[in-house]
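Visitor: when you get a sec, could you give me coordinates for this:
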Amino acid sequence: MNKPFENGFSAAMRLVAGKWKIDILCALSQAPRRFGRLRHSIPDISEKMLAQQLREMEVDGLVIRQAYPGLPAKVVYSLTESGTALCASAEGLCRWSERFQGRVEAEA
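Guide: All right, here's what the predicted structure looks like:
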């Protein structure tokens, strides 16, 4: 739930708070992925953490979990329209970081 005083940037940052959510957004922006493939595309994340982050992102409306019948069950994760837009917006922050990271670290 959004707080009345929360600005748009704060709301977006709250949605991607967590060590792995940006990595998940970036991986899913390339293509929808099954859990195992997504797990391999983010080598340092544990299965438990990936599952937890995906559940949170699904609740927040950033990720869609599509289950297909069959044995074994096939589950594919993809970005919602909102998740895709957030990912596109995050690209600007990535470019900023690439450009100014050395300066920011030197000033710290």
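Visitor: only C-alpha atoms for contact and neighbour calcs from this point on.
Guide: Noted.
Visitor: need the longest helix for this structure.
Guide: Identified as the longest helix of the chain according to DSSP state H is helix 81-107.
Visitor: go through that helix and flag the buried ones.
Guide: For helix 81-107, the neighbour count (16 or more other Cα atoms under 10 Å) marks 83-84, 86-87, 90 as buried.
Visitor: excluding its backbone neighbours, what's nearest residue 16?
Guide: Among residues not flanking residue 16 along the chain, residue 22 sits closest, at 6.3 Å (Cα to Cα, 6 or more residues apart in numbering).
Visitor: next, the second sequence, to be compared with the first:
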Amino acid sequence: MAETDFTMQDEMRRAFAMLSGKWKLEIMWLLNQRIHRFGELRKAIPGITQHMLTAQLRELEADGLITRTVFAEVPPRVDYEMTPKARGLGPTMEALAAWWAVHGGTVPVRPGAGRRKS
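Guide: Just a heads-up that it's a prediction; the model follows:
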């Protein structure tokens, strides 16, 4: 198979890789609601460290899913928002939320899998 011959499985693997990471989907869910500042994201995601949030945001930006806007203010203000490409994931997020509303109550709670305090 030539290097450019991708199967749908290969394409899905690439798509999943863009969104994999412990916090990426939660970040994307929040940014789907509105533009957030770094500190707002940190407060909205209990348990995430500043280092991990920075790393996840950088990866999402590198993949073209979010934009980072720095304002020349003192103190500096940085806003994060979804790109139009990422907005295309909106129906997928809504479908996942609808699925969870129906089936989430049947999913056993795993110890340590809930939201942690920061």
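Visitor: hey, where'd the strands end up in structure 1?
Guide: Taking DSSP state E as the test, the strands found in structure 1 are 33-34, 63-68, 74-79.
Visitor: can those go into a markdown table with extra columns for mean neighbour count?
Guide: Below are the strands of structure 1 laid out as a markdown table (neighbours: other Cα atoms under 10 Å):
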| stretch | mean neighbour count |
| --- | --- |
| strand 33-34 | 18 |
| strand 63-68 | 16 |
| strand 74-79 | 18 |
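Visitor: in TSV: the ones you listed, plus distance to residue 98 of structure 1.
Guide: Formatted as TSV, the strands of structure 1 follow (distance: least, Cα to Cα, whole Å):
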stretch	distance to residue 98 of structure 1
strand 33-34	27
strand 63-68	26
strand 74-79	25
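Visitor: so what does the longest helix of structure 1 touch, helix or strand wise?
Guide: helix 21-30 (3 or more Cα pairs under 8 Å, 6 or more residues apart in numbering; DSSP states H and E).
Visitor: now for the helix it packs on, which elements pack on it?
Guide: helix 35-41, strand 74-79, helix 81-107.
Visitor: between these, which one is nearest to residue 49 of structure 1?
Guide: Between residue 49 of structure 1 and these, the tightest spacing by Cα to Cα is seen for helix 35-41, at 10.0 Å.
Visitor: what stretch of structure 2 does the closest one fall on?
Guide: Using TM-score structural alignment, helix 35-41 of structure 1 corresponds to residues 38-44 of structure 2.
Visitor: give me the buried positions along the matching stretch.
Guide: Neighbour-count burial for stretch 38-44 of structure 2 flags 38, 41-42 (criterion: 16+ other Cα under 10 Å).
Visitor: re the thing from before, can you tell me which of the buried residues of helix 81-107 of structure 1 is closest to residue 31 of structure 1?
Guide: residue 84 (11.0 Å).
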